[in-house]
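# Sharing a sequence plus its predicted fold:
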Amino acid sequence: MDAKTKRSLVLLLCLCLHLNTHVCLAADTIAANQSLSGDQTIVSAGKVFELGFFKPGNSSNYYIGMWYSKQLVSLETIVWVANRETPVSDRFSSVLRISYGNLVLFNVSNTPIWSTNLASTTTSGSAQAVLLDSGNLVLRTAGSNANTSEPLWQSFDHPAHTWLPGARIGFNTVTSQTLILTSWKSSEDPAPGLFTLGLFTLELDPNGSNAYLILWNRSTPYWNSGSWDAKSRIFSGSPEMRLNYIHNFSYVTNKNESYFTYSLYDPKKIFRFVMHSSGQIQQLSWLEISSQWNLFWNQPRKQCGVYNLCGAFGSCNEVSTVSCNCLTGFEPKLQRDWNLQAYSGGCKRKTPLHCDNATSADGKQDQFLKMAMLLPENMQSVSVYTFPECESICLNSCSCTAYAYDSSGCSIWIGDLFNLQQFTSSDSQGTTLYLRLAASEFKSPKSNKGLIIGVVAGSAAGIAILLGLIVVVILRQRKRVTGTGKAVEGSLVAFGYRDLQDATKNFSEKLGGGGFGSVFKGTLPDSSVIAVKKLESVSQGEKQFRTEVSIIGTIQHVNLVRLRGFCSEAKKRMLVYDYMPNGSLDSHLFHDMRPNVLDWKTRYQIALGTARGLAYLHEKCRDCIIHCDIKPENILLDTELGPKVADFGLAKLVRREFSRVLTTMRGTRGYLAPEWISGVAITVKADVYSYGMMLFEFVSGRRNSEQSEDGKVRFFPSWAASQISTAEADVLSLLDPRLDGNADVQELTRTCRVACWCVQDDEAHRPSMGQVVQILEGISDVNLPPIPRSLQVLGDDQEHIIFFTESSSIQSSHQRSNNTSTASSQTKSTTSSTISKRSEEEHHINT
């Protein structure tokens, strides 16, 4: 080494010691003589996680936090925050360093505002902080073995809102320390919010089992996972865990601690659990191909299931793009929080009540606003016998804010109203609530002579124009619709809103409802009966509306529901179908009453007809159509119990030159193919998998994870696969017991084998729907396929499911199938995520 090089190295070393810059830190460690400030960060050895100062959203505050490295996850995703309640204003003047054996954050005044808080006499020189690839920040003695020695402190013992693989949720009986997830207050404030997820003992369980509970304000539970079943390795309230391809949950309990932890079957995948500020526990997976987080699972499933989500006088609405709205006469207490979707602060009155202020509303008495609501909690019953008496009691009490009167009597509410849920005017579940408001909130229309004259004159001038328009509309309608009300061949009828309002008698006869709205029965002037799907959430349902019109509106098949037309006026979106008098398949298949049980012959014909409809979508249309949500709820039955595939709101078009399509939306849990759950692009084989899962339900007559007659919760597909694989298989033992063994054994065997073949782990090993049709028609035969790993059982334990990743290879001693020889319904609607950009282009139509 020459003198020039030596001088350069010495100069660089001195500069580093003087400036204490990021490059002088060990990559993943803060040593005793080092500190972190400004834009400096440390990165775990495998470049998985990074730790440093960050600023959430538009906030002016800074925090010490941990996030996935940008090389791994391109979106900044915070998984842990140290100083949640004590932010700093200047990251360059604030320092994180080792001080007297603790990791301490000092603010601009050199005051410690956060610390690992160890009561230790360890000197600063013997401690160091290391960021691990697991996302665990550990404080340990310098030079100690990271694999064998216990850390002095670790962030995994102090979780924030994110649960990472390897971390624990539970409690320590010795230290009384609880390991819980606590939501952020809002997207710009990581301070502890109102919602927590923790492990608690179920007091009502005689065995003292443990379950996860979500609590509001750390006191009121509103969701629990059910008790842990160690044998089946699932929570009793989450049977969908039987189809878990991703996580391996473990429960550890001893005299010192009890906790749950989990690992990933495929460590290359990126998954996390988050206690979201919305009050829902969410499971998310990172989709690298689309650079976004995919919501894989959440509880409670409905946003309005979160306790007190909207605060006082706030109303929750499932079908609106905004979850919470203030009641009429109220406004948000903290508008900035509401803009960030943090609604817990609730609402305040715009105008004081007359009771509270005698000078308000010009001395006029308070009045009551009639609303259709899910009644709030904490009602008080009053012994009166008439509606006027009920109103009078509330009106004469200044503390009474609302009342209701129905067949059960009079109920009043004192003080603030909580847990309000809004219903639409067409929803039969709504109950009438009378809300107390100041008289000024009921504004009477003022007389305006000039305005009246103008209106009369304008009306007179426009009558001629209106009559002319009516004539034009009538003539155009005659051209577009035949006398029977059927669409002219090759086109759809564009119905007017008023026409459908008249046909459905103002949407009075409701058939059912779902995530996007409700379905109503109607009759056209030619006496033909229709079903009208009225989309309530236009912003979320617009893409579903366009998708369904563009797909089902351009194809015809005896086993596909027929779309007769649509309505698109202003913000009103409706779809008009042929009415199916027998409703959806699930209402027949899972019905407990014996007289309504579908016999085997009918079930087999429904299975065959459904397969024909799917084969047409996959193989006969100009563009391949993937339905994406095959389940009994989306199979409708006509007068003769003929099946019609319905609800194409999630469907995807795939041009013939492509074989796959990427979609961030999901179908229904329990019918999802493993490759879809892992976030990769899907093919038509995703529908094949869903169809196979549905076939198992055709056989058993119950949900796949439903409790059987012997009282056990058995995953039926696993049991069926194990039964048909035995040499002395008794397929009739798999049959719905309500059928008393009345079934064609050959058809039943064929159905079970096809179902097992359709749910193969590797999509390449599944049949096409065309092959399924040939087999069910008896044209081709099917050998016994290998049991998928997702359905395998261990020995005689028919309830223990092996969970696996989608990349797992299939190993079985059974002979594989030879390809040469084996050749929503109107009453329910599923919610969907946003459609990918390419799908929007492919689905776009001009309505």
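Cool, the structure landed. Because the structure is predicted, anything quoted here is derived from the model rather than measured.

# Every contact and neighbour count from this point should use C-alpha atoms.
Noted.

# in the helix or strand hosting residue 14, what's buried?
Using DSSP states H and E, residue 14 falls within helix 3-19. Buried positions in helix 3-19, judged by neighbour count with 16 or more other Cα atoms under 10 Å: none.

# Tell me which other helices or strands it touches.
On a contact count with 3 or more Cα pairs under 8 Å, 6 or more residues apart in numbering; DSSP states H and E, helix 3-19 meets no helix or strand.

# Hmm, residue 216 and residue 223 touching each other?
No. Using Cα atoms under 8 Å, residue 223 makes no contact with residue 216, being 9.9 Å away.

# how many neighbours does residue 65 have?
For residue 65, the count of nearby residues is 19 (other Cα atoms under 10 Å).

# need the longest strand for this structure.
Secondary structure assigned by DSSP state E gives strand 189-201 as the longest strand of the chain.

# what packs against that strand?
strand 168-172, strand 181-186, strand 210-216, strand 271-275.

# what's the angle from that strand to strand 210-216?
If you take axes from the mean of the first three to the mean of the last three Cα atoms, to 10 degrees, strand 189-201 sits at 140 degrees to strand 210-216.

# State the helix or strand in which residue 298 lies.
strand 292-299.

# May I see the buried residues of that strand?
Using 16+ other Cα under 10 Å as the test for burial, strand 292-299 gives 293, 294, 296, 297, 298, 299.

# secondary structure element for residue 773?
Residue 773 belongs to helix 769-776, assigned by DSSP H and E.

# Residue 541 - that's part of a helix, no?
Yes. Counting by DSSP: H, G, I helix; E, B strand; the rest coil, residue 541 is part of a helix.

# Pasting the second one now:
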Amino acid sequence: MTSFLAFLALLSFSFSVNALYFYNSTAISPTSWINSASMPHTADYSDGSTVRILLLNVNPAGYGPSFAAGFYCFAPCNSFFFSIFIIYATEINEGIWDGSHPQVIWTANRSHPISENATLQLTSESGLTLHDSDGSLVWTTYVGKSSVTGIYISGSGNLVLFDINNYSIWQSWEHPTDSLVMGQSLAGGQRLTAISNSTNWTEGKVYLILLAGGLFGFVNSDPPQLYGQISLYSNKSVDKSVLMIFENGSLYMNSSLFYFYHDSEILIKLQYATNIQYMRLDSDGHLRHYGYDSLSGQCNILQDLFTIDNCSYPTSYGNYGICKNGQCICPVGTSGNYFKMADDQQPELGCSALTPITCDVNNHHWLTINNVSYFNYGDDAAFSRIDEESCKISCLRNCSCKAVVYRYFNGDSSDGRCFPLSEVFSFENYQPEAPYTNSSAYIKVQVSPSRVGLGPILGSTFGALLLLVALVSIYLVCMSRINEAQDKDFIEQLPGMPTRFSFEELRMATEHFTKKLGEGGFGAVFEGSWDNERIAVKRLYSIEHGKNDFLAEVKTIGSIHHINLVRLMGFCADKLNRLLVYEYMCNGSLDKWIYCSEGRVPLDWPIRFKIIIDVAKGLCYLHEDCRQKIVHFDIKPENILLDEMFHAKVSDFGLSKLIDREKSRVMTRMRGTPGYLAPEWLTAMVTEKVDVYSFGVVIVEILCGRRNLDYAQTEENRHLITILEQKSKSNELFDLIDKNLADVEIYEEEIMNVMKLAMWCLQWDSSRRPSMSVVVKVLDKAMEVETSLDYNFVSSIPMMTSVVGKEDQSASLLASTLSGPR
């Protein structure tokens, strides 16, 4: 029966190739389509858009709104997207009606439009692959070891790849973009992300996410700002496994029918859908429910699912715009204008600053806007409850803060909520019936040079500031001399030290250590600003280092410079305080990217491979190119930082361990992180090969997209290195590769070679592991991976030893806390 169905599908597809007006919903692999104006099933619409249909599932009635897959472009038709769209079609007239322009409900390549003569291929090995006209890979489904027999577009708009048994291998419904059609589900944590605008289909700032309790609309900033919420209730508890299904005009969650409620009134209860309906998160933040009129062929908005005022959307009038009576106005201060309309012809674009903001605190000025409301009041508990003046000061000291909204309690400026904004979206002017009207906005603006020092008032102010600076300078000089007197003996012996900071300077630079970037066994890291430059300040927990040792090690580390090591800019050794000042890395640590957390887009293989090379080169420099060998002892994704171009740099190497070149081994108490510790830590006699082992664990995590020790997994899947050992012995290593890695088939050979390199680094016997210089050569393809590897990465012998939990704190530790179960 299966073979007969396949034969029919193949037969019908052969007709679709040769008959000009014959449409089919199915294609059999291998097949390829070239995006060309000569394609037989092309339709141009009155709005300037064009569709080139590859697959079409005509409405069961023989005419009406139908789902199709193919190439789509909007006016002016300069570039194309491979999309699923709804068109008004008929088999009776063998054509397409121009009832309404195509409605796109899914797109494969939103971030990379293609040109004429691009190619879409369907193969049994890779599924669908999309290449631009220059041959570059744009998008692929990649199906692993599965074999694809064909593809079809269902009558409900699902694009499905199937195997010889007609089982689904891949389907578009599992990868939603900005829309849901009837019957499609949205799993907990999944997002719908709107396009930027009608002429820019890259992912915009607005997204919708399903969490326990309902649907939440956010505008993406740092941190994201909540603007809309739809609570979903039932008689069943809802947890993280929540699943929503948009079906027959209603929403189902965990197999229970849900309606939206507000003030005990049912707001949304859609009628049974006899025609095509769908919901879409549009670029303006509205979540709209659309439906087709079967007679006119028009697609109409049935309702807006977010029941909030138009002025309450974050992008209603762009950045800094104030929505007043349905019109956009720019913020105006008593001392003049600081903003202008971004485009007088397009008020929805908002306002732009006349003078760009900088991080120079001395040139900042507050522009006060009273009686305005702001949409981001979703969680009061997440924001500081402080007085108004402290709210403004905290923003002034933070370079990334652009404005604050202060919400009063009972009209009291000494008691309220402080909402700092790293990106300012639209405000709403005072409305008597609007919530949160008892608030004010303080927008940070830049004072232009022409406004400084022009009058006696400004002159006296400037003089007062000079006096204040002088007093502060005297105080700092006195404190500096005290510190210099304390440290004179060894400072004179250590020329070339990095910048020395007082504890008070770093406390102010970090706003009293309020913005924590991360925390580990050695200390916590805080974001700060110094001389208009963002910095990362690490406050060490341990004070066991004597001041001489601390300063000597700071001098050593401060004198080394490498592109793949985070730069040490300064330090503080003030009484019992030990702090290190590093350059700031805007993309944070690697762990935030390789575990696909926070809804981030998975890194592609070229970026992952470049990160592995960068880390290897940084470690090679520490081990082999410094005057004293530096062993890191805590290599893990949290200590690998990424800059704006995703170049990787090793961090937290400052106070690891300095080893003389003539020493082959060193005895030290255990330090590091469970899951990344080499087995020789059980003897306390270690070499730089402990870093090689940890590096091997990091490689495996990058390749597999998960942590080595993951206690959220079942017991048999908890330890990744154990699974690696099993898969290596059964020759099933490819099964471990991260499923979010979309371009595996292109780089399969390189990926598997890196996997073998990781296993070389994970050898139980440290003498069999490669040096980091050899690792670099393998990655540069100047050497081959060792072939006679021991695949017993874990030991079955339980052991105990005296080690440390945090650095150098004695505790009894099982062998399982090293790289994992043994």
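Cool, got the structure. Since we're looking at a predicted model, the values are computed, not measured.

# Overlay the chains and give the TM-score.
Once superposed, chain against chain, the TM-score is 0.36 (TM-score structural alignment, normalised by the length of the second structure); 333 aligned residues with a Cα RMSD of 4.2 Å.

# Deepest-packed of the helices and strands packed on strand 189-201 of the first structure, please.
Comparing those by mean neighbour count (mean count of other Cα atoms under 10 Å), strand 181-186 ranks first with a mean of 24.

# other SSEs contacting it?
By 3+ Cα pairs under 8 Å, 6+ apart, strand 181-186 of the first structure packs against strand 189-201, strand 271-275.

# how about those strands, which one is nearest residue 282 of the first structure?
Among these, strand 271-275 comes nearest to residue 282 of the first structure, with 5.1 Å by Cα to Cα.

# Give me the residues contacting that closest one.
161-165, 181-183, 195-197, 281-286 (Cα atoms under 8 Å, 6 or more residues apart in numbering).

# quick check: angle from that strand to strand 181-186?
70 degrees.

# What is the helix or strand following strand 271-275 of the first structure packed up against?
Going down the chain from strand 271-275 of the first structure, the next helix or strand is strand 281-287, by DSSP H and E. Applying 3+ Cα pairs under 8 Å, 6+ apart, we find strand 281-287 of the first structure packed against strand 271-275, strand 292-299.

# so after the strand holding residue 298 of the first structure, what's the next helix or strand?
Counting by DSSP H and E, the next helix or strand C-terminal to strand 292-299 of the first structure is strand 314-316.

# Now the element after that next one, going C-ward?
strand 324-326.

# Determine the set of other helices and strands touching that following strand.
Judged by 3+ Cα pairs under 8 Å, 6+ apart, strand 324-326 of the first structure is in contact with strand 314-316.

# name the helices or strands packed onto the strand it packs on?
Using 3+ Cα pairs under 8 Å, 6+ apart as the contact test, the elements touching strand 314-316 of the first structure are strand 324-326, strand 420-422.

# of all those, which lies closest to residue 758 of the first structure?
strand 420-422 (41.6 Å).

# thinking again about what came up before, redo the helices and strands packed on strand 181-186 of the first structure as JSON lines? Include distance to residue 477 of the first structure.
Output for those, formatted as JSON lines (distance: least, Cα to Cα, whole Å):
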{"stretch": "strand 189-201", "distance to residue 477 of the first structure": "55"}
{"stretch": "strand 271-275", "distance to residue 477 of the first structure": "54"}
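
# looking at those, which is closest to residue 775 of the first structure?
Evaluated over those, closeness to residue 775 of the first structure peaks at strand 271-275, with 39.3 Å, by Cα to Cα.

# Give me the angle between the closest one and strand 281-287.
Going by the same axes, to 10 degrees, strand 271-275 of the first structure makes 150 degrees with strand 281-287.

# and residue 97 of the second structure, what does it touch?
Taking Cα under 8 Å, 6+ apart as the test, what residue 97 of the second structure contacts is 87, 88, 89, 90, 297.

# my read is the third one is in a strand, agree?
Yes. Assigned with three-state DSSP, residue 89 of the second structure falls within a strand.

# Quick check: closest non-adjacent residue to it.
Among residues not flanking residue 89 of the second structure along the chain, residue 96 sits closest, at 4.4 Å (Cα to Cα, 6 or more residues apart in numbering).

# Could you report the neighbour count for that neighbour?
19.

# which residues touch it?
43, 87, 88, 89, 90.

# any idea which element it lies in?
Per DSSP H and E: strand 95-97 holds residue 96 of the second structure.

# List the buried residues in the helix or strand where residue 208 of the second structure lies.
Under the criterion of DSSP H and E, residue 208 of the second structure resides in strand 200-211. For strand 200-211 of the second structure, a neighbour-count test (16+ other Cα under 10 Å) marks 201, 202, 203, 204, 205, 206, 207, 208, 209, 210, 211 as buried.

# Going C-terminal from it, what's the next secondary structure element?
Next element after strand 200-211 of the second structure (DSSP H and E): strand 214-219.

# Report all helices and strands that the helix or strand following that following strand contacts.
Next helix or strand after strand 214-219 of the second structure toward the C-terminus (DSSP H and E): strand 225-231. If contacts are counted by 3+ Cα pairs under 8 Å, 6+ apart, strand 225-231 of the second structure sits against strand 214-219, strand 260-262.

# could you redo the last one with a cut-off of 7 Å?
Here strand 225-231 of the second structure touches strand 214-219, going by 3 or more Cα pairs under 7 Å, 6 or more residues apart in numbering; DSSP states H and E.

# So what touches the strand it packs on?
Contacts of strand 214-219 of the second structure with the rest of the structure, by Cα atoms under 7 Å, 6 or more residues apart in numbering, involve 205-210, 224-232.

# before we move on, the earlier item: measure the residue nearest to residue 89 of the second structure to residue 152 of the second structure for me?
20 Å (Cα to Cα, to the nearest Å).

# before we move on, what about residue 536 of the second structure?
52 Å.

# still on that earlier bit, downstream of the helix holding residue 773 of the first structure, the next helix or strand is which one?
strand 793-794.

# what's that following strand packed up against?
Counting by 3+ Cα pairs under 7 Å, 6+ apart, strand 793-794 of the first structure packs on strand 797-801.

# Tell me which residues of the strand it packs on come out buried.
Going by 16+ other Cα under 10 Å, strand 797-801 of the first structure has these buried residues: 798, 799, 800, 801.

# Of those, just say which sits nearest to residue 189 of the first structure.
Of the buried residues of strand 797-801 of the first structure, the one sitting nearest to residue 189 of the first structure (Cα to Cα) turns out to be residue 801, at 41.0 Å.

# Which residue comes closest to that closest one once chain neighbours are left out?
Residue 801 of the first structure sits nearest to residue 793 (Cα to Cα, 6+ apart), 5.7 Å away.

# Kindly report the same for residue 96 of the first structure.
For residue 96 of the first structure, ignoring the flanking residues on the chain, the nearest one in space by Cα to Cα, 6+ apart is residue 105 at 4.3 Å.
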